[in-house]
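> A predicted structure for the sequence below; I have some questions about it.
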Amino acid sequence: MTAAQFEAALRAEGVTVREVGSWQTHTRTAPGRPWGPVHGVVIHHTVTERPTDPVRLCRDGYSALPGPLCHAVITKDGTVHLIGWGRTNHAGGGDPRVLDAVVAESYGERPPAPTKGNKDGVDGNRHFYGFECENLGDGKDPWPAAQLEAIERVSAALCRVHGWSAKSVIGHLEWSNDKIDPKGFTMPDLRARVADRLTGRPTAPKPKPPKPSKPVKPAVDLSQLIAAARRDPARPGTPVSYPGVRTVEKALVKEGLLTAGLADGHYGTATKDAYAAWQRRLGYTGPAADGIPGQTSLKKLATKHGFTVTP
């Protein structure tokens, strides 16, 4: 397959592709470092966190391991960034038994754990396409549905072109005994999805139900409430000078101290009398039960009826 055919295969599978620089000639292929024959696909995670750019990192590599570090990077939004072609530094050494199983299309759902790794294994960079997928790799960083679908699509695209089954798609941890990637989803599940796509039954990951958000409690500003309690009774009509009054009035209605029709947001005489009754219920007498809210009485009302008090 040529670089152009590789790109065309991904686009034909519905993948969102972005070409990065002269990716077609960015390679580690050289005398003594051959490319091919290619037998499968290896999936990795990047172990990167923003603001680190996983695309640039995988394209350029670093001093101990020059880039490209894969053929393409799949970011969390599902975009597939093409960064290299031919041999790339992604798979390293791995178990020859795994390579034999991939070639024979006999890689099962419960394959033996690899016993060889980067230092003593066979050359995987020669025989596999590699995709680095943006993720912290801690098992907690989420894998968005768009990203998982892109991984499924690129894997299916290459299997389709080469006539492979989904058993030609493996994870780095299934290739080398010193690797753990990808972490956060299982390769048997990915292979099942690729198999379904190859037979015309593409699947989508089941989204996790969102965590129910805690309702936000309304807040009542004590100083503004006191100002309304002192100002509103003398004002003509029922002007609303502070919206938090209505929150307090609703609580007084539930206490049976104020008629529902008078919970109008205006701290008038009826509301003042109702609040005075609440203060007397708490044991206050005389001037302490004058219908002007205090911090202690208001906080007790707030605790009972689900709002908060700010000074």
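In hand now; what should we look at? Numbers count the residues shown, from 1 in each chain.
> C-alpha only now, for contacts and for neighbours.
OK.
> which secondary structure elements does the helix of greatest length in the chain contact?
In the chain, with assignment by DSSP state H, the single longest helix is helix 145-162. When contacts are defined as 3 or more C-alpha pairs under 8 Å, 6 or more residues apart in numbering; DSSP states H and E, helix 145-162 packs onto helix 3-12, strand 40-45, strand 72-74, helix 187-198.
> Report the inter-axis angle for the first one versus helix 145-162.
Spelled out, it's helix 3-12. 130 degrees (axes from the mean of the first three to the mean of the last three C-alpha atoms, to 10 degrees).
> same thing with the longest one?
Taking the same axes, to 10 degrees, one finds that helix 187-198 is oriented at 60 degrees with respect to helix 145-162.
> Mind listing what's buried along the helix or strand just after helix 187-198?
Heading C-terminal from helix 187-198, the first helix or strand you meet, by DSSP states H and E, is strand 219-221. Neighbour counts over strand 219-221 (16 or more other C-alpha atoms under 10 Å) mark residue 220 as buried.
> Put this next to the previous one:
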Amino acid sequence: MAAPLSASAFLAALRAEGVKVEEVGDWRTHNRDHKGPWGPVNGVMVHHTVTSGTDASVRICRDGYAALPGPLCHGVIDKAGVVHLVGHGRTNHAGGGDPKVLARVIAEDYGDRPPRPTRGNADGEDGNARFYGFECVNLGDGKDPWPSAQLDAVERVGAAICRAHGWGALSVIGHLEWSNDKIDPKGFGMPGMRDRIAGRLKTTPPGK
């Protein structure tokens, strides 16, 4: 377990890993902290937006909608690999998930995948307190492509936060690995992405 990174440390970690960052408005203080705890943090969660277009995707992830107020993540990863920071603190991205998965992420002792989740948004543990969240611009239909620049950014983001906290790649999971009623990210596999992150963590970040 770890205390969340400050906004400045979060930004510095991303930039040190070579992440292309765009700061959106008042992202440093835009959060849902009044609704519940933020931390201790235990990992990074990857999502897809089910939207298209960078501007529209960033806007909905920052502002949310009637049923789910924003921010809906900490950063939006567009198809060009730019990470748009929209919030810092508690955000509405993870929802409820399986405490067995959280335990395995904390211990970093699972194999290819965490145990299959048996609990979800309605009956699960509060993931918004425990995970950094990144939404990737993708329709999530299995047909919308994942450009190499976007996947490279997912890798760098995961490595940046893991490196800052002293975590390994097993601390990075997909939403579908957390909750039994989610399918994201769809279009690439999290085991392969964790392999990429693990490889990057063996190297010196370009910004050091």
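Looks like it arrived, so ask away. Everything numeric in this text was worked out from a predicted model, so none of it was measured.
> which one of the helices and strands packed on helix 145-162 of the first structure is the most hemmed in?
Highest mean neighbour count of these: strand 72-74, a mean of 29 (counted as mean count of other C-alpha atoms under 10 Å).
> residue boundaries of the strands in the second structure?
For the second structure, the strands defined by DSSP state E cover 20-23, 43-48, 64-65, 68-69, 75-77, 82-85, 96-97, 125-126, 131-136, 172-174.
> Now distance to residue 166 of the second structure too, for those strands, in CSV please.
Shown next, in CSV, are these (distance: least, C-alpha to C-alpha, whole Å):
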stretch, distance to residue 166 of the second structure
strand 20-23, 22
strand 43-48, 11
strand 64-65, 31
strand 68-69, 31
strand 75-77, 21
strand 82-85, 22
strand 96-97, 24
strand 125-126, 23
strand 131-136, 15
strand 172-174, 13
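> Quick check: which of the ones you listed is nearest to residue 142 of the second structure?
strand 43-48 (11.0 Å; C-alpha to C-alpha).
> The first structure: matching residues for that closest one?
Counting by TM-score structural alignment, strand 43-48 of the second structure falls onto residues 40-45 of the first structure.
> which residues are contacting the matching stretch?
With C-alpha atoms under 8 Å, 6 or more residues apart in numbering as the test, stretch 40-45 of the first structure has contacts from 91, 102-103, 127-137, 155, 158-159, 168-172, 181-183.
> ok, the counterpart of residue 155 of the first structure in the second structure - how many residues close by?
Here residue 155 of the first structure is matched to residue 158 in the second structure, going by TM-score structural alignment. Neighbour count of residue 158 of the second structure, defined by other C-alpha atoms under 10 Å: 32.
> how about residue 158 of the second structure, what does it touch?
With the criterion set at C-alpha under 8 Å, 6+ apart, residue 158 of the second structure makes contact with 44, 169, 172, 197.
> Map the third one across to the first structure for me.
In the superposition onto the first structure, residue 172 of the second structure corresponds to residue 169 when matched by TM-score structural alignment.
> What's the local residue count around its match?
Neighbours of residue 169 of the first structure using other C-alpha under 10 Å come to 29.
> quick revisit: format the helices and strands packed on helix 145-162 of the first structure as JSON lines; extra columns: distance to residue 147 of the first structure.
Shown next, in JSON lines, are those (distance: least, C-alpha to C-alpha, whole Å):
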{"stretch": "helix 3-12", "distance to residue 147 of the first structure": "14"}
{"stretch": "strand 40-45", "distance to residue 147 of the first structure": "12"}
{"stretch": "strand 72-74", "distance to residue 147 of the first structure": "7"}
{"stretch": "helix 187-198", "distance to residue 147 of the first structure": "12"}
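> I'd like to know which of the ones you listed is closest to residue 270 of the first structure.
strand 72-74 (64.9 Å).
> Onto which residues of the second structure does the closest one map?
Counting by TM-score structural alignment, strand 72-74 of the first structure corresponds to 75-77 in the second structure.
> How about stretch 123-136 of the first structure?
Going by TM-score structural alignment: stretch 123-136 of the first structure matches residues 126-139.
> just the contacts of residue 158 of the second structure now: which is nearest residue 33 of the second structure?
For the contacts of residue 158 of the second structure, the nearest to residue 33 of the second structure is residue 44 (18.0 Å; C-alpha to C-alpha).
> Distance of that closest one relative to residue 145 of the second structure?
22 Å (C-alpha to C-alpha, to the nearest Å).
> now residue 195 of the second structure
Taken as C-alpha to C-alpha, the span from residue 195 of the second structure to residue 145 of the second structure is 20 Å.
> Over to residue 25 of the second structure?
29 Å.
> Please name whichever of the helices and strands packed on helix 145-162 of the first structure is nearest to residue 228 of the first structure.
strand 72-74 (58.2 Å).
> average distance between the closest one and the second structure?
With mean C-alpha distance after the TM-score superposition for the first structure, strand 72-74 of the first structure departs from the second structure by a mean of 0.3 Å once superposed.
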